[in-house]
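Enquirer: Predicted model, plus sequence, below.
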Amino acid sequence: MFDIRAIRDNPDAFRAAWNRRKPGLGDSVAEILRHDSALRKAVTDKQDAEKVRNENSKLIGRAKAEKNEEEAARLMALVAEAKSTIETAGEQEAAAKALLDDLLMGLPNLPLAEVPEGSDEEGNEEQHRWGDPARINNPKDHADLGEALKSDLGFSQMDFDSAVKMSGARFVALRGKLARMERALAAFMLDLQTEEHGYEEVSPPLLVKDDALVGTGQLPKFAEDLFKTTLDHYLIPTAEVPLTNLVREQILDASRLPLRFTAHTPCFRSEAGSAGRDTKGMIRLHQFNKVELVSIVENEEAGLEELERMTGCAEEVLKRLNLPFRRMLLCTGDMGAGARKTYDLEVWIPSQNTYREISSCSYCGDFQARRMDARFRKEVGAKPEFVHTLNGSGLAVGRTLVAVIENYQNEDGSITVPDVLRPYMGGLEVIS
């Protein structure tokens, strides 16, 4: 959501910022101001009518006491007219507010001035690279490697066939040592983020109400990407939703900020907008595991500092796994709707001879806080202010597994276990 007074006071700034997101999107400002004007007029008309009703209602009794029936009738007519105006203006107020709220709820956040302008990923800017891609002769795809590896019971350790039979496309059942490696990756990530980077581990609900998704910006605009249950709950698309909503409808003490949360959860996405993309393998599934990072800070200055810190925390996972990656600053057209600035981390995937996204870290300003009514107070007696929020992947566990399998593959089809994961896998050095 946005501060309607800010839009009213500086419409050109909002118009220009939204046009940077998408040409023509800034035209929404005129519609916003039209609904806002209608809302304010309805409120004023209702308040004026209420004043007329209240003042004349008091006079009716006096006129009757004085047996001035003509004056009493005149006053009663004024009151009746005022009541009609109040009812009509109230309906107009509700209608204008609904139109205004629906419009504001569907608009994306304002990109910061430092975010490059662009319409898609071609406009993203590389910030830096880390590590040298391994030289692998004829690298195999992770799906081929995983399916060829057999569990102790003789089944494929990356079993797409069984998953498809029970759940359909874009699902996988990991078995044996690959299942353990996925668990090891999540445990390693959580230990790193909690023990060294100061995040508090949370085990959050996987089912949330629509208000929680409205709060973080997935609703109403991206409903098609969500899985809704018959109980009017939604499966979380990312732990960003429950972690950020931990502070909804609260006024926090400034001394408690920044707050930093992390969680390892399954995530569920319909991938409605990605038909035909990455249909093979584990890159784009309906269900996947992720270690999420969320931070709650005071203001923009703190938020931008925290974005650098959070992105560094995600990068450290890749560094300790010795996986080559690059950091990308996303352009205005490629950022998520709730972000003001976003870094993507892209890991090297040998079989595709390119880098693929494995983490996205975003600074959201007060965009989510306004929708959740999450505030803080600088000192006792001070006026509450909206907090600023950040979220990032630390990391997507399935995609990290993909990167490990492909970067650590051997000519015989076995997978070397990265050094940092061996303590989590009982000392196992090779999956073969």
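Expert: Perfect, I can see it now.
Enquirer: can we go C-alpha only for contacts and neighbour counts from here?
Expert: Fine.
Enquirer: what about residue 91, which SS state?
Expert: Under DSSP: H, G, I helix; E, B strand; the rest coil, the three-state class of residue 91 is helix.
Enquirer: again, but for residue 395
Expert: Assignment for residue 395 (three-state DSSP): strand.
Enquirer: List the single closest residue to it in space, sequence neighbours excluded.
Expert: residue 291 (5.3 Å; Cα to Cα, 6 or more residues apart in numbering).
Enquirer: here's the one I want to compare it with:
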Amino acid sequence: MLRFFHNPLLVAKLAEYEYLIKGSKKQSTIEYKIKRIIKDVTGKIFEEIEVYNSGISIPKITKNGFQATAIYIPELKELLVIYRGSESEDISDWFYNYTGIVSGENTSQIDSACLFNRFLKRKILDFDVCYKVAAGHSLGGHLAITVELLKKIYQRVYTFNTALPQLKQLRKYDKKFNKKLQEYFLEKDLEETNKLQEFTSNYYAKSAHHIYNFVRKNDFVQSLNMTVGTFNVGKTIEFPPIIKKFVKPEEYLTEEDTYELDKIFGDFYNRLLQKNITPNNVVENQKKVADEFIGLLVERIKTPIQKQISNLRLKNEEQNNGGSKVADSYRTFKAIYNYILYLAYSGIIPDDVIKSKGSKDATSLYKKVMGDTSKSNLKNLLKPLQEFYTLTRAIYTLTHAKALDDVEGWSEIAKAHDLPALYDELVKLKS
């Protein structure tokens, strides 16, 4: 039986409008706009609808960047919950993307999503018996899928260019799933982690027949979706690409790089927590967040090199571990450098890193050091790394829309990621 909210085009247009809802908007204005979208797409007119926006109804759960809107039509007894995706100007969302979706450590927006559903259950009298649909774009799709896999409250889920769910987050909530993982896997290396991802996809497949993912493969979010711990679930409907020349993440990032990025952003998240920087206060600590990220990289890249130089002076037993410590330093450098190269060649950030002589020199010097950990080789490596640390701040521009205005390739990437880019294909699908 087709339900009213089984219309992907309607759901996508409502999901796009959700981005425009701000705390300052009047409830009557929001309801009017939603009714207008429903009429324009379906021709249906509903006198009564109930709308609940997280930022207006319970703002305390949105300090971490979480936003969602629920639309309930009493006449049909149908509910649509739309989870908002990443907003380019909101550092909280990007903080969650890297420390949550990539590393699996940050689960704050999942917590907020669950609290929002508890709020709806109190507000909507027919919540338990009404037909419920969840939807989301990008980060919002990740939340919609994750909540459904954990709570099993929706009869259908629609996502658009979604960021994938993260198994490390799910195991924190799903005790039965985590027990299965502990029975079969040790999760000590990349090979074991890849087995985890495949196992997780199969484990949740039985609960995902009603999840529909509309995607364009040439989309920036794919760089998040190739990271360790993310997994595919549900049905995928793939649309033709928009970008003629799309830079695939795997052209620059190896599996080993994504495994290292997972650890880097996980350590970064825990480092910030120790300094009382949480998902709820990231916005007011933006500069400190950037500085702490650079500090972490310096510790992981520069410190092992300096220690090895000291060991060579002392010529003690610790010298034997010098090669492995420098190898650890190189893994961190390579993962970050390759990721920034991908962003630069995609047109997402300025191409400073491509032109950087220091980063190129550091790459060749690392290879030289790996074969000969002499004091002179190690010292030569320290200088070009200084320029590299400065370039890592380029990742920070992802959280600032204005910094992207003049980047040539960003408009195409953004178009591929936007919901309007899917509208024409959704219309064809409907017909």
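Expert: All right, it came through fine. Because the structure is a prediction, the values reported are computed rather than measured.
Enquirer: Tell me how they score on TM after superposing.
Expert: Superposed pair, TM-score by TM-score structural alignment, normalised by the length of the second structure: 0.27. Supporting alignment: 181 aligned residues with a Cα RMSD of 6.6 Å.
Enquirer: so the residue nearest to residue 395 of the first structure sits in a strand?
Expert: Yes. Secondary structure of residue 291 of the first structure (three-state DSSP): part of a strand.
Enquirer: how far away is it from residue 73 of the first structure?
Expert: 72 Å (Cα to Cα, to the nearest Å).
Enquirer: Who has more neighbours out of those two?
Expert: For residue 291 of the first structure versus residue 73, the count of surrounding residues by other Cα atoms under 10 Å is larger for residue 291: 27 against 14.
Enquirer: my guess is the more buried one contacts residue 189, does it?
Expert: Yes. Using Cα atoms under 8 Å, residue 291 of the first structure is in contact with residue 189, at 7.1 Å.
Enquirer: Identify the contacts common to these two.
Expert: Jointly contacting residue 291 of the first structure and residue 189 under the rule Cα atoms under 8 Å, 6 or more residues apart in numbering are 394, 395.
Enquirer: what about the closest residue to residue 375 of the first structure other than its chain neighbours, neighbour count?
Expert: Leaving aside its chain neighbours, residue 375 of the first structure sits nearest to residue 386 (4.1 Å; criterion: Cα to Cα, 6+ apart). By other Cα under 10 Å, 22 other residues sit near residue 386 of the first structure.
Enquirer: Also the one 5 residues further on?
Expert: The criterion is other Cα under 10 Å. On that basis, residue 391 of the first structure has 28 neighbouring residues.
Enquirer: can you give me the strands in the stretch 201-350 of the second structure?
Expert: Assigned by DSSP state E, counting those that start in this stretch, the strands in the stretch 201-350 of the second structure fall at 211-216, 235-239.
Enquirer: What residues of the last one count as buried?
Expert: So the one you mean is strand 235-239 of the second structure. Using 16 or more other Cα atoms under 10 Å as the test for burial, strand 235-239 of the second structure gives no buried residues.
Enquirer: now the angle from that strand to strand 211-216?
Expert: Here strand 235-239 of the second structure runs at an angle of 20 degrees relative to strand 211-216 (axes from the mean of the first three to the mean of the last three Cα atoms, to 10 degrees).
Enquirer: what packs against strand 235-239 of the second structure?
Expert: Judged by 3 or more Cα pairs under 8 Å, 6 or more residues apart in numbering; DSSP states H and E, strand 235-239 of the second structure is in contact with strand 211-216.
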